[in-house]
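*Asks:* Can you look at this prediction? I've put the sequence above it.
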Amino acid sequence: MFRLVALLSGFIFGVGMMVSGMVNPAKVIGFLDVFGQWDPSLAFVMGGALLVFVPGYFLGVRRQKNPVLADQFCLPKTQTLDKKLIGGALLFGTGWGLAGLCPGPAITAIGSGALPIGLFVISMLVGMRLVQVFNASSNRALATES
């Protein structure tokens, strides 16, 4: 049941991104171009998402002990702003601004067969793997120092 709900949720999310234009890099870059030809339409998409999320969060996460289809809620354990978080946010924002894509819309748009989107997804996967390798080597180095 969990996998079926996850698949259906992902499908609805993907359709929503396609309908809203969030998989169109030109539309995203237009939204981010606040000092040029700004396109505010994605602000309404984000606002609509918040109108659904906020009540669900406060009615669900805040009032229920456990989610319906899982053993526990997966919430952040810390609210600390560290170098990794700030660096990751800067890298994410820079990539989003330059390419007009972030991971969710890129995975959704891969079905278009457009070469730039395919290259973006491949680069994203390579970057994710490099982070895993880097973190594993850092953890090994820390373990040998102790």
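*Replies:* Yep, that arrived.
*Asks:* When you work out contacts or count neighbours from here on, use the C-alpha atoms and nothing else.
*Replies:* Fine.
*Asks:* tell me, which helix in this structure spans the most residues?
*Replies:* Ranked by residue count under DSSP state H, the longest helix found in the chain is helix 115-145.
*Asks:* Mind jotting down where the strands sit in the protein?
*Replies:* In the chain, no strands are defined using DSSP state E.
*Asks:* Now do the helices in it.
*Replies:* Shown for the chain, the helices assigned by DSSP H span residues 2-20, 25-32, 41-56, 83-99, 103-109, 115-145.
*Asks:* Let's have those helices in a markdown table, adding distance to Lys77 and mean neighbour count.
*Replies:* Listed next are these as a markdown table, based on distance: least, C-alpha to C-alpha, whole Å; neighbours: other C-alpha atoms under 10 Å:
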| stretch | distance to Lys77 | mean neighbour count |
| --- | --- | --- |
| helix 2-20 | 24 | 13 |
| helix 25-32 | 31 | 20 |
| helix 41-56 | 20 | 12 |
| helix 83-99 | 14 | 13 |
| helix 103-109 | 23 | 18 |
| helix 115-145 | 19 | 12 |
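*Asks:* Next up, a structure to set beside the first:
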Amino acid sequence: MKQIFALLSGLIFGLGLIVSGMANPAKVLNFLDVFGTWDPSLAFVMGGAIAVTAPGFALLFRNRQTPLFDNTFRVPTRNDLEPKLLTGAAIFGIGWGLGGFCPGPALTALPVAATGTLIFVPFMLAGMWAARHTPNISPNANKGAA
């Protein structure tokens, strides 16, 4: 049952990306081009997503102790900023700005071979692999080690 709901959630998310225009890199790049051909429509997509999600999370956490298909809610607990996180965020932002894609829309646009996806997606996957296999470079990584 858990996998069926994961599949349905992914399909709904992908449909939302397509309908909103996030799978079109030209639309994303126009959103990022504030001083040129700026297209503010994706800000409304973001605002709509926040308007739906925020009350949903508030109701969920107030009314349930555990999720329906797991033992615990998996909510981030860390609040520190480390070099690895900041470096990853910078690389993500640069890639998004250059390619016009972030991971979800890139995978959504892949089946239709949208411009650039056949180059972007393999490099994105290589970056994900490298991130998993890069040693922790945090200055706190060796604290407590004798």
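*Replies:* Structure received. Fair warning: this is a prediction, and the values are worked out from it, not measured in the lab.
*Asks:* List the TM-score for the superposed pair.
*Replies:* For this chain pair, the superposition-based TM-score is 0.89 by TM-score structural alignment, normalised by the length of structure 1; 142 aligned residues with a C-alpha RMSD of 2.1 Å.
*Asks:* just to revisit the earlier point, got a markdown table for the helices of structure 1, with distance to Leu75 of structure 1 too?
*Replies:* Shown next, in a markdown table, are those (distance: least, C-alpha to C-alpha, whole Å):
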| stretch | distance to Leu75 of structure 1 |
| --- | --- |
| helix 2-20 | 18 |
| helix 25-32 | 28 |
| helix 41-56 | 14 |
| helix 83-99 | 16 |
| helix 103-109 | 20 |
| helix 115-145 | 21 |
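*Asks:* I'd like to know which of these is closest to Pro76 of structure 1.
*Replies:* helix 83-99 (12.5 Å; C-alpha to C-alpha).
*Asks:* Once aligned, what mean separation remains between that closest one and structure 2?
*Replies:* With mean C-alpha distance after the TM-score superposition for structure 1, helix 83-99 of structure 1 departs from structure 2 by a mean of 1.1 Å once superposed.
*Asks:* Which strands or helices does that helix pack on?
*Replies:* Applying 3 or more C-alpha pairs under 8 Å, 6 or more residues apart in numbering; DSSP states H and E, one finds that helix 83-99 of structure 1 makes contact with helix 25-32.
*Asks:* What helices and strands are in contact with the helix it packs on?
*Replies:* helix 41-56, helix 83-99.
*Asks:* quick one: contacts of it?
*Replies:* Residues outside helix 25-32 of structure 1 that contact it (C-alpha atoms under 8 Å, 6 or more residues apart in numbering): 21-22, 37-43, 97-101.
*Asks:* And for stretch 86-97 of structure 1?
*Replies:* With C-alpha under 8 Å, 6+ apart as the contact definition, stretch 86-97 of structure 1 has outside contacts at Val28, Ile29, Leu32, Leu101, Cys102.
*Asks:* The longest helix of structure 1 vs helix 25-32, what angle?
*Replies:* Helix 115-145 of structure 1 and helix 25-32 are oriented at 70 degrees to each other (axes from the mean of the first three to the mean of the last three C-alpha atoms, to 10 degrees).
*Asks:* Centre of the chain to helix 115-145 of structure 1, how far?
*Replies:* Taking C-alpha atoms, centre = their mean, to the nearest Å, the mean C-alpha location of helix 115-145 of structure 1 is offset from the chain mean by 17 Å.
*Asks:* on that earlier part again, adding distance to Ser112 of structure 1, write the helices and strands packed on helix 25-32 of structure 1 out as JSON lines.
*Replies:* Formatted as JSON lines, the helices and strands packed on helix 25-32 of structure 1 follow (distance: least, C-alpha to C-alpha, whole Å):
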{"stretch": "helix 41-56", "distance to Ser112 of structure 1": "21"}
{"stretch": "helix 83-99", "distance to Ser112 of structure 1": "16"}
